[in-house]
Structure formats: C-alpha cells, structure tokens
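Novice: quick one, what's the 3D model for this:
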Amino acid sequence: MAADDLPDEVPADPALSASADPAPSIELLAGPLEIVDRITIASNATFVGRIGETEVVYKPIMGEQPLWDFPDGDLGHREAAAYLVSEAFGWDIVPRTWLRDGPLGVGMVQLWQDVDPAQDAVDIKPVAAVPGEGWRLVFEGYDDRDRPVALVHEDSAELRRMAVFDVVVNNADRKGGHILEMPGGHRHGIDHGLTFHEDHKLRTVLWGWAGEPLLPDELARIEAVRQDLDAALGETLTAYITVTELVALADRCEHLLQSAAFPHPRGRTPATPYPLF
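Specialist: Sure thing, here's the model as predicted:
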C-alpha cells in the first residue's frame, strides 16, 4: 500500500518523503507487510514482520489493550508521534516508526534493531557490587531473598539524552527492557505507546541525574523542539495526539528550559514502571 492510499484515519508518515533517509527506500517501507512471528511477552499484540528483506515490528491497533489512563486505543499513534519528536531532537533515540496498513489492519510499524546481548545499560546489582565511575544509582532495595540490591544505569550521553526525551514526551513506561543496547554504544528507546498524556505520568528507570543541570546542547535541543512545536512539528503532531496533549508537550519543554535541570520524581504517580524490566 502506498502512502497516498492510506485510510483517511491514518496520517501519512512525514518520514516517507523525498527528503527522508533513502535507505530503506519509500517504496520498500510501503511494500507488502508479511507477519513472520509473534512476540508473546508483549502486553499488546506485537509481531515480527518483513517488508521485502527488511525486518520490522508490527503492532496492529486492533490488538491494543486499553488502559484506564490511556483508554482511547491510540497507542500506535503515540509511538509514531514519539518518533517524530525524537527526529526533532536529532538524537536518533526512536527507531524509524510509522503507521500503515498490515495483515491485521492499521498499526505501528518500526524498523527491527539487532542489539548486543553482552551489554546492559540498566541493571540490578548487589549493593556491595555497585560500580562507581560510569554508572548512576537510582535506588537501593531488597530482592526476593531479602538481599540488598541497587538499580543502576549507565552514566552515558546516550542515556542522558533518552532521559531528556522521556521528560519531554512524558514517558510513563521507560523500563530497562525498553532500552536497546546497540553495538558500538548507541542506545535506542522503544515502546512509546504510553506517552504524551496531558497529566504528569513520568515513570522511568533513568532517574540517576535527578536535580542535575542540563547541558548546553541538551537545552539547545529542547529549545529547538519547542520552537518547532509552533511550526511544522506541531502541525504534524495534531494527526497523532490531541490539542490538549500538544499544549502540555510545549509546557513541558518550557518548564525544562526554565528549570535547566533534570526533574525529581513528584506527585502520587509511581516514579518507576512496574516491572522494572
């Protein structure tokens, strides 16, 4: 199905334009989508698919499970919106993501990523074995055998940027398993269906920089996103999220620019997702 042939309720993907990265091609990404496997550990219907020789993740909207605070069955739209904001930041956080038709109807499609299984950007370690330099402590607790353990994550530029992105999109589900450790050290973030809520919903394992100043480049990227919300990005996002959510997105950018620091956990919302991984 070509982008021009998408059903009326599915916004054409802005990434599938003449200015987009030519590899994989527009024609390939819009080609026939074949389901090859199911990812059974996912809470929503999630499949491994193939478009030509390109592997993708396919989440049909009809397989989404509504939540009390995300009841509208639009998780795929939020994932596509998260990709657009990621692109506006320019940090390549979210793999290429778009909405299109498929064997089980319209859904989110995302390029498959081959991770490095030897890397762990987020981990739970015995308190006595918590590494120092290069790592950040999130919290300490006890495991199911009453042993003291700690949740830690890398102190890396890639994860800092992801933490900034999560604050801006109000990510309610940044589990450790939603961070993909790529060969070479890059980090991708996935599973962004629980984002952009108008109310504070931030739940993340990346609290290691709470209260610390944002870097000049991080502030500059936030400012660029904020300005783009009044221009092309904001116009495009209205096809994916509500006007109220778009206003809240701009407000979060403004608050970060004014505070110039990573936020602390606040409110009655749990600070971390469950389960952590």
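Novice: please count neighbours and contacts with C-alpha atoms only from this point.
Specialist: Fine.
Novice: what about the residue nearest to the spatial centre of the chain, which helix or strand?
Specialist: Central residue of the chain (C-alpha atoms, centre = their mean): residue 192, 4.0 Å from the mean position. Here residue 192 sits in a region with no helix or strand, counting by DSSP states H and E.
Novice: ok, the closest residue to it other than its chain neighbours - how many residues close by?
Specialist: Once flanking residues are discounted, residue 192 sits nearest to residue 79: 4.8 Å by C-alpha to C-alpha, 6 or more residues apart in numbering. For residue 79, the tally of surrounding residues (other C-alpha atoms under 10 Å) stands at 25.
Novice: to check against the first, give me the structure of this:
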Amino acid sequence: MSAPERIPSRSVTSAELLAKGELTVRGRIREASNAALYCTVTYEGREAACIYKPVAGERPLWDFPDGTLAQREVAAFEVSEATGWGLVPPTVLREGPYGEGMCQLWIEGQPGAELLALVDGEEPEEGWKAIGFAEVGEGKTALLVHADDARLRRLAVLDAVINNADRKGGHLLPAAEGRLYGIDHGVTFNAENKLRTLLWGWAGEPLTEESLDVLRRLRDGLTAGGELAGRLGALITDVELDALRERVGALLAGGRHPEPSGEWPAIPWPPV
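Specialist: Modelled structure (predicted):
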C-alpha cells in the first residue's frame, strides 16, 4: 500500500500575516510622536513582530487632515512596491485592539552601516554627498553628509514621488543582506510641495536611467483605471492622487532630482 501523498503547507505571505493575523500588543515605542505599539502577529502557524499605529493615537497636524496618517503609510508602501525597489516594509491597514490602524512588519536593523556623518571641512570626501552645515555646539559647525549610496538614491526618488515631509536619519533602516528600508511615512502625499529630507546630495543631478524607467512604470500605473491608481484611490484623496501624477510627470519632464524650493524648510527638525 502506497503512502498517502503529502500536501505541502501553504506559505503565508507577510501581507496575509499582517492583515489576517491575531495582534498581541507587547509594548509601546515611547520615542514616537504618535501612538506606535510593538506587537506580535500570528496566523496559520507563522508569527512575526510588527508595529501597529492606531488612527485613534494620531496627533492632529495643521497641514494634514486628521485621521489619515495610517492610510498614507500604506500608500507609501504601495508606491514602493510599484517601483520594484521594496524600500518600505510590508504595510497594511487593518482593525486592531485599538481600532483601525497601520500595521507594518518589524525589521531588525543592522548596526554598523554608516549612512550619515558630521565632518570637518567644506566639501565631502569621495563616497559622500553634502547635505549642509549643522551646529555642533560652542559656536562651531560641521558639514552634514550622507553616503553616496545607490539605495539612498532610490529612496530620494521615492521621497520626491510621495512628497515625504519628514525623511530623518532615524527613518533610515539598514537591514540584513544589504537591504535598506525607509520607515515612518505618515506625512506624505500632500497636494502642496512639502518635501523635507536629509537626502539632498543629488539635488539637481540627472536621474539615473533606472529611476527614469521606474517613473515611467509609475506613470502608467497611475493613469485612470490603472492598478496602482485604484489601490491609492482608497487611501488618499483625488486631489492628492492628481498631485502625485503631476510630481511623477514633472520628474520625467525635468529628468533631474528635485532641488529645495525655498518655500518650505528643506531639512526636517531634528534631522536625526
């Protein structure tokens, strides 16, 4: 008698785990400006750590509609996935112990990856890009620089697309196998130009061919009836979606990384 055929167990994706799993709150990240809860999520035998940010814990902002930050975090993930760069950890919108909120896979950072530095002098060394001068105490200043890193350059393009108003150093998360993630995307997709970032090192430089190809794919996905447009339509307003299309079109038409507008503080505070 032959042995019964073994049916392999189905692999649970990170998105399924986050969307359908049972959330258990383990603690709170007190440094966060809005309620950010460290949790575990379990589904069909798989367990992972995650961050849950309930809408009820969002602080009102003068320039963003109340109760929309969680949706913007998910929208940033959707755009990141559409680029193919995978720069934002898997993120979903779901119900949790404290109501609807954003749930994002926890990524363990890898120490030792030097992406930012303060240096003496007025010009960065090879392998670094200048951001600007920063006060370091006792009336002294130092040059703030970021690594001339292809992963950061992709993130700079993503930030320009999603109009990220808060790209701080603490939102850069080097991970295993050379991966780099960006986190905390609640203040994105504003219809007005709000770009504030530490990643100004390529300002005014030509976009790479890779970035131009990605922008063309985004443009196609954002057309009326496009798949990406459909997913984002449930997360941001029609006006914000139109502004997103305009930003992608402007980047393609100009072919260069954006430069500070002068109408809005270019670097977030605190920068790290």
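Novice: sorry, back to before: what is the aligned counterpart of the residue nearest to residue 192 of structure 1 in structure 2?
Specialist: Using TM-score structural alignment, the partner of residue 79 of structure 1 in structure 2 is residue 73.
Novice: how far away is the residue nearest to residue 192 of structure 1 from residue 38 of structure 1?
Specialist: As for residue 79 of structure 1, its distance to residue 38 of structure 1 is 19 Å (criterion: C-alpha to C-alpha, to the nearest Å).
Novice: now do residue 87 of structure 1
Specialist: From residue 87 of structure 1 over to residue 38 of structure 1 the distance is 28 Å, taken as C-alpha to C-alpha.
Novice: mean per-residue distance, the helix ranked longest in structure 1 to structure 2?
Specialist: Counting residues, the longest helix found in structure 1 (DSSP state H) is helix 243-259. When structure 2 is overlaid, helix 243-259 of structure 1 sits 0.2 Å from its aligned residues on average, using mean C-alpha distance after the TM-score superposition for structure 1.
Novice: still on that earlier bit, the residue nearest to residue 192 of structure 1 touches residue 108, doesn't it?
Specialist: Yes - applying C-alpha atoms under 8 Å as the test, residue 79 of structure 1 and residue 108 come out as touching, 7.2 Å apart.
Novice: next, show the common contact partners of these two.
Specialist: residue 97 (C-alpha atoms under 8 Å, 6 or more residues apart in numbering).
Novice: on that earlier part again, list the contacts of the residue nearest to the centre of structure 1.
Specialist: By C-alpha under 8 Å, 6+ apart, the contact set of residue 192 of structure 1 is 75, 78-79, 82, 171, 173.
Novice: mind listing the strands for the stretch 151-277 of structure 1?
Specialist: Applying DSSP state E, counting those that start in this stretch to the stretch 151-277 of structure 1 gives strands spanning 179-181, 187-189.
Novice: among those strands, which is nearest residue 242 of structure 1?
Specialist: Ranking the strands of the stretch 151-277 of structure 1 by proximity to residue 242 of structure 1 (C-alpha to C-alpha) places strand 187-189 first, at 22.9 Å.
Novice: quick one: what's aligned to residue 195 of structure 1 in structure 2?
Specialist: So residue 195 of structure 1 corresponds to residue 188, using TM-score structural alignment.
Novice: burial measure for that match, as a count.
Specialist: Neighbour count of residue 188 of structure 2, defined by other C-alpha under 10 Å: 26.
Novice: pretty sure it contacts residue 70?
Specialist: No - between residue 188 of structure 2 and residue 70 there is no contact under C-alpha under 8 Å: 10.5 Å.
Novice: now the equivalent of residue 52 of structure 2 over in structure 1, what's its secondary structure?
Specialist: With the correspondence set by TM-score structural alignment, residue 52 of structure 2 lines up against residue 58 in structure 1. What DSSP: H, G, I helix; E, B strand; the rest coil gives for residue 58 of structure 1 is strand.
Novice: count of neighbours near residue 58 of structure 1?
Specialist: 33.
Novice: help me confirm that it comes into contact with residue 112.
Specialist: No - in this structure, residue 58 of structure 1 is not within contact of residue 112 by C-alpha under 8 Å, at 9.6 Å.
Novice: superpose on structure 2 and give me the mean offset of the helix or strand where the residue nearest to residue 192 of structure 1 lies.
Specialist: Assigned by DSSP H and E, residue 79 of structure 1 belongs to helix 75-89. Taken over the aligned residues, the distance from helix 75-89 of structure 1 to structure 2 averages 0.3 Å (mean C-alpha distance after the TM-score superposition for structure 1).
Novice: which strands and helices sit next to that helix?
Specialist: strand 97-100, strand 107-111, helix 157-169, helix 216-229, helix 232-237 (3 or more C-alpha pairs under 8 Å, 6 or more residues apart in numbering; DSSP states H and E).
Novice: nearest to residue 263 of structure 1, out of the ones you listed?
Specialist: Nearest to residue 263 of structure 1, of all the helices and strands packed on helix 75-89 of structure 1, is helix 157-169, at 8.1 Å by C-alpha to C-alpha.
Novice: circling back to that earlier point, can you pick the most crowded of the contacts of residue 192 of structure 1?
Specialist: Ranked by neighbour count (other C-alpha under 10 Å), the contacts of residue 192 of structure 1 have residue 82 at the top, with 31 neighbours.
Novice: for that one, list the residues it contacts.
Specialist: Residue 82 of structure 1 sits in contact with 94, 169, 192, 195, where contact means C-alpha under 8 Å, 6+ apart.
Novice: go with 7 Å
Specialist: By C-alpha atoms under 7 Å, 6 or more residues apart in numbering, the contact set of residue 82 of structure 1 is residue 192.
Novice: roughly how far does it sit from residue 233 of structure 1?
Specialist: For residue 82 of structure 1, the distance to residue 233 of structure 1 equals 11 Å [C-alpha to C-alpha].
Novice: same deal with residue 176 of structure 1?
Specialist: Counting by C-alpha to C-alpha, the gap from residue 176 of structure 1 to residue 233 of structure 1 is 29 Å.
Novice: if you count surrounding residues, which of these two has more?
Specialist: Between residue 176 of structure 1 and residue 233, counting by other C-alpha under 10 Å, residue 176 is the more crowded of the two (22 against 19).
Novice: who's in contact with the residue nearest to residue 193 of structure 2 when sequence neighbours are not counted?
Specialist: Sequence neighbours aside, residue 163 is the residue nearest to residue 193 of structure 2 in space, at 6.8 Å (criterion: C-alpha to C-alpha, 6+ apart). Neighbouring residues of residue 163 of structure 2 by C-alpha under 7 Å, 6+ apart: 188-190, 193-195.
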